[in-house]
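Colleague: From the sequence below, what's the structure:
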Amino acid sequence: MSKFWNVMIVGPTIPSIYLDKRLENDKDYGMNMFKPNVTACMSWLSGKPKDSVVYVSFGSVASLGIEQMEEIALALKDRNGYFLWVVRETEKAKLPHNYIKETSHKGLVVTWCPQLEVLSHESVGCFLTHCGFNSTLEALSLGVPMLALPQWTDQCTNAKYIEDVWRIGIRARPDEKGIVRKETIIRCIMELLMEVGKKGEEIKKNSIKWKNLAKKAVDEGGKSDKNVDEFIAKLI
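Modeller: Here you go, the predicted model:
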């Protein structure tokens, strides 16, 4: 590409209010795949301690099998901690019987949520994600450690970067049947929330480092900022 035009890197391309805060009204993308339950999510999170909540979402498209859904459900239920789980309306039938009621004292299950607001909330300690690129970029930019359960396409590559390149998360490994079991999910969450071992400390430190680098890139004088200015100058 550089033979034909000067290639310029810009981003992260998430609303300004979450990074450099130079555009006061730039608070969201201006669209949602589904209607988020903003009030319920943010009110619930506000009553939880810092870094205590596991946020779980598999995006707008990925669909888990019933067995994998059950393993995640049991992990969140059996673990001693809070969780916020986005389960799309089309996926709700895969939850164990009476699950939402039985876990209401520790968890909130919603059909959609304002993800940027959730990830930027201080009570969220880690993000159990399918590693879609939007979700990955948002969590990286907001300094949230990730538990990676990739499903398809670019998600495995993103998970590789999360664990081995950026070192801001852990990839939960499936068994011989391709299912990530309850015990594995619980162990990974405990590591990320620094409840066991020291791996979580390094991951949290790296997460903050990448958050700062993301802000620096888009802030005034940053690499992305300069590239946008140069691009506009060429146009005019």
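
Colleague: from here on, contacts and neighbour counts on C-alpha atoms
Modeller: Will do.

Colleague: So which elements touch the helix or strand that contains residue 170?
Modeller: In the assignment (DSSP states H and E), residue 170 maps to strand 169-171. Helices and strands touching strand 169-171, by 3 or more CA pairs under 8 Å, 6 or more residues apart in numbering; DSSP states H and E, are strand 146-148, helix 182-192.

Colleague: a markdown table for these, including mean neighbour count?
Modeller: Below are those laid out as a markdown table (neighbours: other CA atoms under 10 Å):
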| stretch | mean neighbour count |
| --- | --- |
| strand 146-148 | 30 |
| helix 182-192 | 21 |
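
Colleague: Relative to residue 75, which of the ones you listed is closest?
Modeller: Among the helices and strands packed on strand 169-171, the nearest to residue 75 by CA to CA is helix 182-192 (4.7 Å).

Colleague: That closest one - contacts with which helices or strands?
Modeller: helix 66-78, strand 124-129, strand 146-148, strand 169-171, helix 199-218.

Colleague: Give me the angle between the following helix or strand past the longest one and helix 199-218.
Modeller: Past helix 199-218, heading to the C-terminal end, the next element that is a helix or strand (DSSP H and E) is helix 223-235. Here the directions of helix 223-235 and helix 199-218 differ by 30 degrees (axes from the mean of the first three to the mean of the last three CA atoms, to 10 degrees).

Colleague: how about helix 223-235: buried residues?
Modeller: Residues of helix 223-235 classed as buried under the neighbour-count rule (16 or more other CA atoms under 10 Å) are 223, 224, 225, 226, 227, 228.

Colleague: out of those, which one sits closest to residue 73?
Modeller: Once CA to CA is applied, the member of those that ends up nearest residue 73 is residue 224, at 40.3 Å.

Colleague: Wait, that closest one touches residue 217, no?
Modeller: Yes: look at residue 224 against residue 217 with CA atoms under 8 Å: they come within range, at 5.2 Å.

Colleague: quick one more, to check against the first:
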Amino acid sequence: MAALEAASHELCISLHQPWASLLVYGIKRIEGRDWPSKYRGRLWIHATSRRPDAQTVQELEDFYRKVHDMDGHKPEFPAKYPTGALIGCVSLVDVLTAEQVEAWQLPASVKEEVGSPFAFLCEDTRIMTAPICMRGWPRLWPLPAETVRRAELFLLTPPQLGCKGFRWSAFERPKDLLQQDLPVNPARNRFKERYGSPLQIQSGHRKSLLPHVLDGEGTLEAPKKRLKIGERILWNVDDAKRITFT
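Modeller: Below you'll find the predicted structure:
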């Protein structure tokens, strides 16, 4: 299929700052959503154009400082939180429900990061030394192949937490965890009944109400038009910059 801008097979997600940078720095290991995904592999992280206020940055840094202190680690926070740009990537290894994460024998520090019905488990993070300015789209969206090639030139491993960094494979999964199916309707997920509305997030097993939301999905950059291409829904504002598959 001919295309004005060929899309790669790699996907991207738009997040508000400071959540976006905390994820690519490996400080934030779980990205929460109220919807699941079957996608696995490299996931590019785009920071929306919304600038974070100083209070939100301070609250999030204080929270993750306490989280990693539980394991004796001192995270090195980003010096800046760039906006309106592609800033790095992570490896999305799995997507589980909040209940599945809680049933897993994970360190208490990891469970503190649970704040949404679905948990996107991330590792092997990379930051970009030169972010690429661009706009984002809702949910997961295909990154243009040319953008992927450009971005790979600037990838760098961030400071590691611990001597070997974080790996989900370091924790043995219970057998019944592999047999559980994702709920068909995330709106009826038991997470809401157990922890309350996702607009008032509580942190994992400790149920300690946080003054902020743990996850920063980019919901303010909604497109003006959506285009249906084959079986895939791709978003764009004008026909001149359609993203299609070859």
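
Colleague: Any idea what the TM-score is?
Modeller: Here the TM-score for the pair of chains, by TM-score structural alignment, normalised by the length of the first structure, is 0.26; 106 aligned residues with a CA RMSD of 6.3 Å.

Colleague: Residue 133 of the first structure is nearest to which of the helices and strands packed on strand 169-171 of the first structure?
Modeller: Of all these, strand 146-148 sits nearest to residue 133 of the first structure, with 11.9 Å by CA to CA.

Colleague: next helix or strand past the closest one?
Modeller: Moving toward the C-terminus from strand 146-148 of the first structure, the first helix or strand encountered (DSSP H and E) is helix 155-160.

Colleague: What is that following helix packed up against?
Modeller: helix 133-142.

Colleague: List the buried residues for the helix it packs on?
Modeller: 135, 136, 137, 138, 139, 140, 141, 142.

Colleague: other SSEs contacting it?
Modeller: Using 3+ CA pairs under 8 Å, 6+ apart, helix 133-142 of the first structure sits against helix 115-119, helix 155-160, helix 199-218.

Colleague: In TSV: those helices, plus distance to residue 146 of the first structure and mean neighbour count.
Modeller: Shown next, in TSV, are these (distance: least, CA to CA, whole Å; neighbours: other CA atoms under 10 Å):
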stretch	distance to residue 146 of the first structure	mean neighbour count
helix 115-119	11	18
helix 155-160	9	20
helix 199-218	9	19
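
Colleague: can you put those helices in a markdown table and add distance to residue 38 of the first structure?
Modeller: Shown next, in a markdown table, are those (distance: least, CA to CA, whole Å):
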| stretch | distance to residue 38 of the first structure |
| --- | --- |
| helix 115-119 | 9 |
| helix 155-160 | 27 |
| helix 199-218 | 24 |
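
Colleague: Relative to residue 40 of the first structure, tell me which of these wins on proximity.
Modeller: helix 115-119 (11.3 Å).

Colleague: Not counting its own residues, what contacts the closest one?
Modeller: 28, 41, 42, 45, 55, 124, 127, 138, 139, 142, 144 (CA atoms under 8 Å, 6 or more residues apart in numbering).

Colleague: circling back: let me have the helices and strands packed on helix 182-192 of the first structure in CSV, adding distance to residue 160 of the first structure as columns.
Modeller: What follows is these, written out as CSV (distance: least, CA to CA, whole Å):
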stretch, distance to residue 160 of the first structure
helix 66-78, 21
strand 124-129, 13
strand 146-148, 9
strand 169-171, 8
helix 199-218, 14
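
Colleague: which residues in the second structure form strands?
Modeller: Assigned by DSSP state E, the strands in the second structure fall at 5-15, 30-33, 41-47, 85-97, 118-133, 140-144, 155-156, 202-203, 208-209, 225-229, 232-236, 243-244.

Colleague: Residue 110 of the second structure is nearest to which of those strands?
Modeller: Once those are compared by CA to CA, strand 30-33 is nearest, at 8.0 Å.

Colleague: Point out the other helices and strands that the biggest helix by length in the second structure packs with.
Modeller: In the second structure, with assignment by DSSP state H, the single longest helix is helix 54-69. When contacts are defined as 3+ CA pairs under 8 Å, 6+ apart, helix 54-69 of the second structure sits against helix 108-111.

Colleague: Let's see that with 10 Å instead.
Modeller: Secondary-structure packing of helix 54-69 of the second structure (3 or more CA pairs under 10 Å, 6 or more residues apart in numbering; DSSP states H and E): helix 19-24, helix 108-111.

Colleague: export those helices to TSV and tack on mean neighbour count and distance to residue 8 of the second structure?
Modeller: Output for these, formatted as TSV (neighbours: other CA atoms under 10 Å; distance: least, CA to CA, whole Å):
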stretch	mean neighbour count	distance to residue 8 of the second structure
helix 19-24	25	20
helix 108-111	18	32
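
Colleague: now these as CSV including distance to residue 94 of the second structure?
Modeller: Below are those laid out as CSV (distance: least, CA to CA, whole Å):
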stretch, distance to residue 94 of the second structure
helix 19-24, 15
helix 108-111, 15
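
Colleague: can you tell which of these is closest to residue 147 of the second structure?
Modeller: helix 19-24 (17.5 Å).

Colleague: by contact count, what packs against that closest one?
Modeller: Checked by 3+ CA pairs under 10 Å, 6+ apart, helix 19-24 of the second structure has strand 5-15, strand 30-33, strand 41-47, helix 54-69, strand 85-97, strand 118-133 packed alongside it.

Colleague: right, so of these, which gets closest to residue 148 of the second structure?
Modeller: Nearest to residue 148 of the second structure, of all these, is strand 5-15, at 7.5 Å by CA to CA.

Colleague: helices or strands next to that closest one in the packing?
Modeller: Strand 5-15 of the second structure sits against helix 19-24, strand 41-47, strand 85-97, strand 140-144, helix 145-152, strand 243-244, with contacts defined as 3+ CA pairs under 10 Å, 6+ apart.

Colleague: right, and residue 188 of the first structure touches residue 200 too?
Modeller: Yes: contact criterion CA atoms under 10 Å: residue 188 of the first structure and residue 200 qualify, at 9.3 Å.
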